[in-house]
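Visitor: What follows is a predicted structure for the sequence shown.
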Amino acid sequence: MSHEQHQQLLETLHECMAACNHCYDACLNEENVNMMAPCIRLDRECADICHYLESAITRNSPFVAQLASVCAEICSACGEECKKHEHEHCQQCADACFQCAEACKSIA
């Protein structure tokens, strides 16, 4: 499939990456950064895989389905971690991650 056929997924991936980057930055400014370490770590993992999958789709990689499967798994893990925290940025990130996980599962 060409990247034009995946336009909605590309937008979802980009939104998730942006939400994770925002959450990552905001978590670094929380009072107890050590408590936020798992969230910060997963934000980085999730943003990176979303960016990589976005790139893979636009270059028509033959591994898009496999990458989407891994992306869905990482997005789900990040969403689960973020939803544990009451911070608005974590809740918004969790929502973006869960939406992205579902979108990735549709092409995995």
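Guide: Yes, it's here.

Visitor: C-alpha only now, for contacts and for neighbours.
Guide: Noted.

Visitor: What segments of this protein are helices?
Guide: Secondary structure of the chain (DSSP state H): helices located at 7-28, 37-58, 64-82, 88-105.

Visitor: Take this one as well and set it beside the first:
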Amino acid sequence: MNLKYEECIKACLECLKACNTCFDACLQEDDVKMMAECIRLDRACADICAFAIQAMTSNNPFVKEICQLCAEICDRCAEECAKHDHEHCQNCAEACRKCAEVCHEMSL
């Protein structure tokens, strides 16, 4: 595995886990409808993080573009999760912000 990808892969993995935890916990909330956008973005974010990990580990020629898109989706997910007081949402927002930062650096 390419060492320059190591930090980004780690951040994507943490974000993927946080999004899946948040997604699952949001489905358990009393007002699931209020959490709909959070759930939708958790899924999108987890999917792009998984794809970015796959791209980095296979040395995909579009890694920079994929990481740029990952950073954008992570930013959006962090924005949405930060609106909710639930611990799982706040943890997810933090993981997304960190992942967005590292992915953005990778895309330059």
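Guide: Here it is on my side, so go on. None of the values given here were measured: they were computed from a predicted structure.

Visitor: still on that earlier bit, is it possible to export the helices of the first structure to TSV including mean neighbour count?
Guide: Putting the helices of the first structure into TSV (neighbours: other CA atoms under 10 Å) gives the following:
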stretch	mean neighbour count
helix 7-28	21
helix 37-58	21
helix 64-82	23
helix 88-105	22
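
Visitor: Next, count neighbours for the alignment partner in the first structure of Lys83 of the second structure.
Guide: Mapped onto the first structure by TM-score structural alignment, Lys83 of the second structure lines up with Lys84. Counted with other CA atoms under 10 Å, residues neighbouring Lys84 of the first structure total 12.

Visitor: Could you check how far Lys84 of the first structure is from Met36 of the first structure?
Guide: 10 Å (CA to CA, to the nearest Å).

Visitor: Likewise for Cys71 of the first structure?
Guide: Distance from Cys71 of the first structure to Met36 of the first structure, by CA to CA: 22 Å.

Visitor: now Ser2 of the first structure
Guide: Distance from Ser2 of the first structure to Met36 of the first structure, by CA to CA: 38 Å.

Visitor: more crowded one of the two?
Guide: Between Ser2 of the first structure and Met36, Met36 has the larger neighbour count (other CA under 10 Å), namely 18 against 11.

Visitor: ok, Ala72 of the first structure touching Cys100?
Guide: Yes. Contact criterion CA atoms under 8 Å: Ala72 of the first structure and Cys100 qualify, at 6.9 Å.

Visitor: list residues touching both of these two?
Guide: Shared contacts of Ala72 of the first structure and Cys100 (CA atoms under 8 Å, 6 or more residues apart in numbering): none.

Visitor: For the closest residue to Ala65 of the first structure other than its chain neighbours, which residues are in contact?
Guide: Excluding the flanking residues, the one nearest Ala65 of the first structure by CA to CA, 6 or more residues apart in numbering is Ala108, at 4.2 Å. Residues near Ala108 of the first structure by CA under 8 Å, 6+ apart: 64-69.
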